[in-house]
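>>> Sharing a sequence plus its predicted fold:
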Amino acid sequence: MAAFDPGAGGTLKSTTLEGIAMEAALILQNAERAAQAASPEAFPNNIAVSFFTGDNVIQVQAALPLSADFSNDGKVTFSAVDYLGTPFTTDGDLKATTLPQAVLELFQRLQNTEKSQPDVGDKVQLSYATETNIATINAEFPITFSVATDGTISVSANPYLA
């Protein structure tokens, strides 16, 4: 389990890196759907989150608008563009200040953690295309489904990282 401190006052609540990445992706997808319902032609479909009960996996596919810049010391920096303006509060370990930035940061953290643990496989792929200003996320990682006594179905990220 890759622990993550969401802080006390932020939008995101999960305490594992896998869980908080899944949570952020779902919140962004829901925000997109709400924006599209209000104005279908104004908002793209940049993220898709799918659950597969037979395989117990979540798939996240995203193409997020990207901005690239240079820091004062010449480093190239990338940031996801806040194309929805969804209210978002950050706290804890998260540095992003907008929801799209949070999704990008969290999946980049997942990928970086995977790279340091090669035995877990390559479940998260990210690419940055500066020509088109798009950050692409393709991820598939394990989840667990449970059914409560009242019939409520819950989905949790199954921690696979140390």
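Great, that's in hand.
>>> Going by C-alpha atoms from here, please, whenever you check contacts or count neighbours.
Will do.
>>> give the contact list for residue 92.
5, 6, 7, 8, 10 (C-alpha atoms under 8 Å, 6 or more residues apart in numbering).
>>> Put the buried members of these into a ChimeraX selection.
Buried members of the contacts of residue 92 can be picked out in ChimeraX with the line below, counting by 16 or more other C-alpha atoms under 10 Å:
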select :5,6,7
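>>> tell me which of the contacts of residue 92 is nearest to residue 136?
Among these, residue 6 lies closest to residue 136 (C-alpha to C-alpha), at 24.2 Å.
>>> and the comparison structure, right after this:
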Amino acid sequence: MAAITPGTGGTIKSAMLEAHLLEIIAFGKQQESTPARNPAPQKNYIQGYTLTDTLFRCNLSIPVNRVTNENGESVYTTPDYLSGVTFTPGSNGTFKSGNFAAYLIEVVLYAQELERDSTKNPSGADRINGNFDINPNVFSGSVELPISPGVTSDGKPTFTAISYLLT
């Protein structure tokens, strides 16, 4: 299991990386789908949110800005492209970014790092991809997570991410 520390008082609560990633994607999509937060023209950077064959699939294309710092290094920042989103990373958690889009990118990059390490990814799965493209100024990526569907006692459908990475 890829355990992480959710920030105390943070918006995203899951303590397993794959579930944390699923939760921040669902949170972001919910915010993008709220007209008051995403006035016309509609901005949908979290695309292709589907559930099939016990897999959750999502494509991302999130706006970023690149600058060169005083040491000549590229630094990417993620603007808060929606209005009025209440989001906090909490304190003392694994992830620190202050807006949900930057936080999502941070979680994707962390998961990619674990996937690259064969001791953390013994199955060799390549389910999470992301990269920065400075020409259109976007972070593009895709996520494919194994899930377990279920139904609560009151009939509400649920889906839970299945861990495949280790920490």
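Cool, got the structure. As the structure is a prediction and not an experimental result, all values here were calculated from the model.
>>> rewinding a little: can you tell me which of the contacts of residue 92 of structure 1 is nearest residue 90 of structure 1?
The closest of those, once distances to residue 90 of structure 1 are taken by C-alpha to C-alpha, is residue 10, at 4.5 Å.
>>> tell me the secondary structure for that closest one?
coil (DSSP: H, G, I helix; E, B strand; the rest coil).
>>> picking up where we left off before, most widely separated two among the contacts of residue 92 of structure 1?
5 and 10 (10.3 Å).
>>> would you list every one of the strands in structure 1?
Using DSSP state E, the strands of structure 1 run over residues 47-52, 57-70, 76-80, 124-129, 134-147, 153-157.
>>> residue closest to the middle of structure 2?
residue 104 (3.4 Å; C-alpha atoms, centre = their mean).
>>> That one: what's it in contact with?
Taking C-alpha under 8 Å, 6+ apart as the test, what residue 104 of structure 2 contacts is 21, 24, 25.
>>> rerun that using 10 Å as the cut-off
Residue 104 of structure 2 makes contacts with 20-25, 27-28, 60, 62, 78, 95, 97, 110, as judged by C-alpha atoms under 10 Å, 6 or more residues apart in numbering.
>>> Drop anything exposed from these.
Buried members of the contacts of residue 104 of structure 2, scored by 16+ other C-alpha under 10 Å, are 20-25, 27-28, 60, 62, 78, 95, 97.
>>> how about residue 137 of structure 1, what's its match in structure 2?
Applying TM-score structural alignment, one finds that residue 137 of structure 1 aligns to residue 141 in structure 2.
>>> Select the longest helix from structure 1.
helix 17-38 (DSSP state H).
>>> What's the average distance for that helix when superposed on structure 2?
When structure 2 is superposed, helix 17-38 of structure 1 averages 1.6 Å from its matched positions, counting by mean C-alpha distance after the TM-score superposition for structure 1.
>>> Just name whatever secondary elements that helix is in contact with.
Identification of packing neighbours for helix 17-38 of structure 1 by 3 or more C-alpha pairs under 10 Å, 6 or more residues apart in numbering; DSSP states H and E yields strand 47-52, strand 57-70, helix 99-115, strand 134-147, strand 153-157.
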